[in-house]
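[1] return atomic coordinates for the entry below.
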Amino acid sequence: MINWGIIGCGDVTERKSGPAFNKVNGSKLLAVARRDAEKAADYARRHGVERWSGDAYALLEMKDIDAIYVATPPSSHLEYVCAALEKGFSVYVEKPVALNTAEALKMAEAAQASAGKLVVAHYRRRLPLFLKVKELLEQKVIGEIRTVQMRLWQSIKPALVTTGAANWRTNPAISGGGYFHDLAPHQLDLMLYFFGEPVHYDGFSQCQAGDDGVADQTSGTILFADKIVFNGSWCFNVADTDTIDECEIIGSAGSIRFAVFGQRIVVKDGNGEQVFEFEHPEHVQQPMIASVVGFFNGQEENPCTIEEAVELMKIMDKFARLTV
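    Reported below is the predicted structural model:
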């Protein structure tokens, strides 16, 4: 049995992740911590959690806890991940893993020096929709991959962001940047998951519609092995009528199209068009958490390593360079 403690029982843990820790076999949520002790107590009461605290470090001293889920905003990931690893806990940390590459590298060093294990919460890797995309690519259903075109265009207040939690996401000191830092890790990690380590990448960001120093437009290109070219465009300043979430993988014999925040895949080849529909789990991180528990128990490989997350942060940092 893996007994869990959560540091940062905020919005993301209400449904996406928190309840899953008690629904995965061999897993139990034993304690939660949050700076606002009243909110920590309220969360514990509503979710049937035995223990709670207003102090993360007090949670790290509790008996019988085996693993820590760090679900705070990115600015405190490094502090809590390193503190937990130093005490020998295994850790599951939210994305983006850190504010920048330098912090991610420090986490990697801490993991190497610890008896604990470290997994990054790029949970879309374990959702059936994206496992199907990976299967289609490996089966070469659309032939040899030529290019990948991705667009995520949203309004100034994206509907994809958790309700009531937008303020810190546009504070670089807390999030690392703007909405790009919150949403793009899902998309870019899938590209690494599908196509492997990049050969080259470059990009830029700009503040197009505002003057608050937070980029609202980002563009980036990645060259993968086998000469696969990825082009990504992120805009957070378009009209509601022009929002789009689309990834299209073009091959020599057809295409695969899907929305990273959607529930369907459209495959086109010489035989026409085929549509695959999916319904995500009630707790969208549950499949990933099941794999994390398996990894912590020595039954599975690490579903997302800190080294993979470091590579992702290097790409994010390159794309996030402000030009104007």
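[2] use CA for all of it now, contacts and neighbours both
    OK.
[3] make sure residue 147 is indeed in a strand.
    Yes. Counting by DSSP: H, G, I helix; E, B strand; the rest coil, residue 147 is located in a strand.
[4] not counting its neighbours along the chain, what's nearest it?
    Ranked by C-alpha to C-alpha, 6 or more residues apart in numbering and with sequence neighbours excluded, the top spatial neighbour of residue 147 is residue 229, at 4.7 Å.
[5] so what's the one you found up against?
    By C-alpha atoms under 8 Å, 6 or more residues apart in numbering, the contact list for residue 229 reads 146-148, 221-223.
[6] could you also give me the structure for this second sequence? I'd like to compare it with the first:
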Amino acid sequence: MLPASLPEPVLFRPGQGEPVLRWGILGTGWIAGEFAHAVQAHTAQKVAAVGSRSDERARQFAGQHGIDRAHGTEDALIEDPGVDVVYVASPPGEHLAQGLRAIAAGKHVLMEKPLATSAADARTLVAAARAAGVFLMEAMWSRYQPQALVIGELLRDGVLGDIRTVHADLGQAVAPDPHGRLFRPDLGGGALLDMGIYPIQLDSMVRGTPRSFVTSGGLTSTGVDAHAILLADHGTGEPSVLTTSLQTRTPAAALIAGSEARIEIATPFHVPGGFRLAPNDYLAETITWTDPTGITFFGGLSWEATALARYVGEGRQESPLHTHDETVSILATIDEARRQIGAR
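    Have a look, this model is predicted:
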């Protein structure tokens, strides 16, 4: 039987006592621009500086987003004394080196997903951050959105019963480009690290680390994974079915199915939206939850920025919603999936 009402979780709303941190954005690409806009529109945080390998790009980005300081080198941004936290928005292949430099400079770090291109590199970053006493978090923005917090409460309350399976997919039809980031092994290309991480992290959030899994997939001409399907065995119920692709635009749907009820997350499942909670009786009434905040699509990047500030204010060094151990575990799953299909 469904609950009479859905839980009201504590959202990462701004102005709830979190410190106002001074942010430096490392990188001037598309996601950096979306992040800057989201932070400025929906948080109490301050975007203080931007850094790039090109002085011209840095100044142009700063002008577009009303940012006070533009640095023409990465090190200048990292070493800026007016920056408390560095948001690394560069390609994944650069995350390890840039993250280690920011940590060594005493900065907190929000690393665009994936944290690194392998579990081993992620462990290196985690160890460095712990030794330096700074906060490190992967920018898995889906975890901090209102819908994820409500779903988390429902799972903890046992509303679905025993979890039987998770089905999730995320794929885009990307034009092949051997020079593009998604197709270059040295930059951390491939479907799994870019899009497949979303279905895998959802399964991890719901069911934990899989006991074992098998992967079917294919490669691009450059050797990165073009598509992959994981059947993840958690030892109970059915395997989870997790799908990603650079070749096909998929529905971006997600289902969490239990012995008593199921949650169908609105598409695309990894952005702010809503979900439907339905009992397993086909004819029974369902409950629909829609995000009430008015923050849509990439405005949802703001939730992770406020969450980071709150956690820093609490004296934490990692996110309790997406811990270092879980972040490394998810990358270990991706490592093995890539190995199984022979990806570079």
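[7] one step back: and the two most separated of the contacts of residue 229 of the first structure?
    For the contacts of residue 229 of the first structure, the farthest-apart pair by C-alpha to C-alpha is 146 and 221; their separation is 13.6 Å.
[8] on that earlier part again, just send the contacts of residue 229 of the first structure back as JSON lines, with distance to residue 154 of the first structure and neighbour count too.
    Below are these laid out as JSON lines (distance: C-alpha to C-alpha, whole Å; neighbours: other C-alpha atoms under 10 Å):
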{"residue": "146", "distance to residue 154 of the first structure": "27", "neighbour count": "17"}
{"residue": "147", "distance to residue 154 of the first structure": "23", "neighbour count": "19"}
{"residue": "148", "distance to residue 154 of the first structure": "20", "neighbour count": "21"}
{"residue": "221", "distance to residue 154 of the first structure": "20", "neighbour count": "19"}
{"residue": "222", "distance to residue 154 of the first structure": "22", "neighbour count": "20"}
{"residue": "223", "distance to residue 154 of the first structure": "26", "neighbour count": "18"}
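[9] just the closest of the residues you listed to residue 276 of the first structure, please.
    Among these, and counting by C-alpha to C-alpha, the member closest to residue 276 of the first structure is residue 148, at 19.4 Å.
[10] contacts only, for the residue mapped onto that closest one from the second structure.
    Counting by TM-score structural alignment, residue 148 of the first structure lines up with residue 166 in the second structure. Counting by C-alpha under 8 Å, 6+ apart, residue 166 of the second structure touches 203, 206, 239-242, 254-257.
[11] same thing with residue 69 of the second structure?
    Counting by C-alpha under 8 Å, 6+ apart, residue 69 of the second structure has contacts 48-50, 62.
[12] what's the counterpart of it in the first structure?
    So, by TM-score structural alignment, residue 69 of the second structure is matched to residue 51.
[13] which element is the residue lying closest to residue 232 of the second structure once chain neighbours are set aside on?
    Residue nearest to residue 232 of the second structure in three dimensions, not counting chain neighbours: residue 213, with 4.3 Å by C-alpha to C-alpha, 6+ apart. Residue 213 of the second structure belongs to strand 212-219 when elements are defined using DSSP states H and E.
[14] just how off-centre is that strand within its chain?
    Distance of strand 212-219 of the second structure from its chain centroid, counting by C-alpha atoms, centre = their mean, to the nearest Å, is 22 Å.
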